[in-house]
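>>> okay, sequence plus prediction incoming.
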Amino acid sequence: MVLIRIKQTWKRMMVISALVLVLMSSLLASSDRLTNVGTTAAPFLEVGVGSRAIGMGGAFVAVANDVSALYWNPAGLCRIGHGEAVFERVEWLADIDFNYLGATIPFGRWGTAGFFLNAMTVPKMEVRTVDFPDGTGEEYDASSLAVGVSYSLGLTDRFSIGFTGKYISERIWHEKTSSIAIDIGTLYFTGLKGLRIGAAITNFGPSMQMDGSDLIIYYDADPSIDGNNDRIMGKLITDEWPLPLNMQFGIAYDIFDTKFSRFTVAVDAFHPINNTESINAGCELSIMNMLYARAGYQAIGQQDTEEGLTFGAGIKYKMFGQSNIKFDYAYADFGLLEYVSRFTLRLDF
């Protein structure tokens, strides 16, 4: 009996290894192209959500079975089976605050709906100009916000789709810009002992362009002439920048899933418009569906990245009825930029 289980586990590992090799060979072969880093607006949309997902290296497109599917793949929302809420607060790099709030509500055979609010704020800094390099006495800050709604429906017992519509805004001092975007996702359960395949396209929408009072200038058409109007009002025009469109494909597989424990591995391939293709990989061990250990690696094959190793842990505490409260922690290494720790609170209802 033990020998049979070992053989079955070995076969499953071979399936996962083959799929990973196919993904890596097809994506990393084109990793020498220009990266296009810094050519998109709203970079906060690329900050992953959920300590569970980040602990697994951001490989969550085909897992997508908790409320953080609002970010990774909306098609997974209808597979949660109950309502769930999440709150996450992260001290991001350079003392930037990142906050995420979301919830899902199931409607039985009519699918599942959800909403979220994603906000990032930059601390105040002193205004410095060419004329006042030591500061003008003023301070400026910056903020980004995304608010959205999602809907997911299971078309069959194995295949589901999901959509997200969101409003995006950014502000730097007195300059503002806004746009709208959609995410589209699919999730397929193959029936092969826990093998799932997911795909998503995120942040598809119009470009963003900053505008505001700080772009107003006074211009002297000919400084060499005395007596002319040297304060002709003008306005600087900023460039438009596209949203960080991203195409994602992922697979997830339960190496074993028993009454007492489950071990899941996942691999995601990313094709962003502002960077080279890369792969995220991770795993999760669940014990009694109460304790969780996770590990992963982000941005495999991406050029000049500081991202890398991740790990995390979680605990579920049963409250009353069908209600559970979950605490998750994740650590993500950022090389020269040190690391980011995050805590997430989830509530089942």
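Thanks, I have it.
>>> please make it C-alpha for all contacts and neighbour counts, starting now.
OK.
>>> tell me how far the residue nearest in space to the middle of the chain lies from Ala42.
Computing the C-alpha centroid of the chain and ranking residues by CA atoms, centre = their mean puts Gly48 first, at 2.8 Å. Distance of Gly48 to Ala42, given as CA to CA, to the nearest Å: 13 Å.
>>> longest helix in the protein, please.
In the chain, assigned by DSSP state H, the helix with the most residues is helix 2-28.
>>> quick one: list the elements packing against it.
strand 246-257, strand 261-272, strand 278-287 (3 or more CA pairs under 8 Å, 6 or more residues apart in numbering; DSSP states H and E).
>>> okay if I get those as a markdown table plus mean neighbour count and distance to Leu101?
Converted to a markdown table, these look like this (neighbours: other CA atoms under 10 Å; distance: least, CA to CA, whole Å):
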| stretch | mean neighbour count | distance to Leu101 |
| --- | --- | --- |
| strand 246-257 | 21 | 22 |
| strand 261-272 | 22 | 24 |
| strand 278-287 | 23 | 23 |
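>>> quick one: which of the ones you listed is nearest Gly55?
strand 278-287 (7.7 Å; CA to CA).
>>> who touches that closest one?
With contacts defined as CA atoms under 8 Å, 6 or more residues apart in numbering, strand 278-287 is touched by 24, 27-28, 31, 55-59, 260-271, 292-302.
>>> A further structure is provided below for comparison with the first:
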Amino acid sequence: MKSKCSLKLIAFLFCSCMASALFGQTSTPTYSNEFLSIGIGGRAFAMGNATAASQNNVEAVYWNPANLVDLSTKFDVSAMHAEYFGGLSAYDYIGFAMKINHESAIGLSFIRYGVDDIPNTLELIDQDGNIRYDLVTTFSAADYAFLFSYSRKTKIEGLSLGGNVKLIYRHTGDFATAYGFGFDIAGSFKTDKWRFGAVLRDATSTFNAWVFNTDDLEEVFELTGNDIPTNSTELTLPRLILAVSRDFPISKQFSLLAELDTDITFDGQRNVLIQGDPMSIDPHLGLEASFKKLIFLRAGISNLQEETDFDESKNWTFQPNLGLGIYYKNFRLDYALTDIGDQSIAKYSNVFSLSYAFE
């Protein structure tokens, strides 16, 4: 129990140090609101997050809202729960989509990523120098996002457009709070076997306005020589996702789908396959084999990175992903076995998502 609390405290202190290093009066850090880049749904995780072209159910709210008009039923709901770092952090999602008519659809979704029960040891030692475990409390460091989506078909056959309005709330106990706002715009074009998708996330840059409550922290910051953080605004620069997928019918019972997505960022050089300043390109590939549209086997490759070892040698790493899907009547159960970053010895995460479509 003490070991788990210590790990949570270390994680919180690390995040606090990173936050104080990043936040200025107005800043555009390379990594901002990254909890919104994790993804949702067991299908997407299993396919290496290569689903922006082919995802056409309620989870399209996140991956490509332009695909919402392709809902097969009037209503569609889904939920997901995942845990990372050996259960230290929890990642949850719930979504709802509704087809207004043949030409348009709307969707709502909620995302939370957080570390809970972090020990607050500011009052561990009282004024007399006594250790008081009874004064130790706990708090949470969590990020929340609410997405409101709309999708509509155009007069061009096969072309649909959509977008998201994003509301963001982030907090670290009573010490810091942020409110954010942003937009995503998306497009989708489909033919008989091909599907193309384009999503511009944070199209106008998403901002977070941070407010710090340092009343209880000033003494600690002064003793440790740290700068006391001030209220600030953090910007998240746009990210462009281009995707293409194709169906390969094998027989009446078997079929194969392949998709390639590329994440193009404009916030500085990143450690991805194609590195540049300010533009970097991160491709990821997903495959999905289906039997009677009932059982689905999935695999994906993502996070291609070049790493430097202790002896200065360089090697390429990648993140493998595997998964299974079972669709029965209106229920969909998706499972993914995925790592956080690469094929290292780090603990893999088991991700489950459940969906239900109805009229």
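Sure, I can see it. All values reported here derive from a predicted model rather than from experimental measurement.
>>> tell me the counterpart of the residue nearest to the centre of structure 1 in structure 2.
Here Gly48 of structure 1 is matched to Gly39 in structure 2, going by TM-score structural alignment.
>>> what secondary structure does the closest residue to that match other than its chain neighbours sit in?
Distances taken as CA to CA, 6 or more residues apart in numbering place Asn49 nearest to Gly39 of structure 2, at 6.8 Å, with adjacent residues excluded. What DSSP: H, G, I helix; E, B strand; the rest coil gives for Asn49 of structure 2 is coil.
>>> aligned to Asn49 of structure 2, what sits in structure 1?
Match for Asn49 of structure 2 (TM-score structural alignment): Gly58.
>>> ok, Leu304 of structure 2 next?
Under the alignment (TM-score structural alignment), Leu304 of structure 2 maps onto Ile300.
>>> check the offset of stretch 182-200 of structure 1 from the chain's centre.
Relative to its parent chain, stretch 182-200 of structure 1 has a centroid offset of 17 Å by CA atoms, centre = their mean, to the nearest Å.
>>> still on that earlier bit, burial of the match of Asn49 of structure 2, as a residue count?
Using other CA atoms under 10 Å, the number of residues around Gly58 of structure 1 comes to 28.
>>> over to the one 4 residues further on?
Here the neighbour count serves as a burial measure; for Ala62 of structure 1 (other CA under 10 Å) it reads 31.
>>> how much space between it and Ala181 of structure 1?
For Ala62 of structure 1, the distance to Ala181 of structure 1 - CA to CA - is 22 Å.
>>> with Ile217 of structure 1 instead?
According to CA to CA, Ile217 of structure 1 stands 32 Å off from Ala181 of structure 1.
>>> what does His271 of structure 1 give?
When His271 of structure 1 is compared with Ala181 of structure 1 (using CA to CA), they lie 18 Å apart.
>>> one more: Met24 of structure 1?
The separation that Met24 of structure 1 has from Ala181 of structure 1, given CA to CA, amounts to 29 Å.
>>> do the same with Tyr140 of structure 1
Distance from Tyr140 of structure 1 to Ala181 of structure 1, by CA to CA: 28 Å.
>>> can you check Asp211 of structure 1 too?
Going from Asp211 of structure 1 to Ala181 of structure 1 by CA to CA gives 19 Å.
>>> and if you look at Asn289 of structure 1?
Distance, Asn289 of structure 1 to Ala181 of structure 1, by CA to CA: 36 Å.
>>> more neighbours, these two?
More neighbours surround Ala181 than the other of Asn289 of structure 1 and Ala181, with 19 against 13 (other CA under 10 Å).
>>> ok, the residue lying closest to the more buried one once chain neighbours are set aside - contacts?
Excluding its sequence neighbours, the residue lying closest to Ala181 of structure 1 (CA to CA, 6+ apart) is Gly205, at 4.3 Å. Contact analysis of Gly205 of structure 1 by CA under 8 Å, 6+ apart lists Ser179, Ile180, Ala181, Ile182, Pro242, Leu243.
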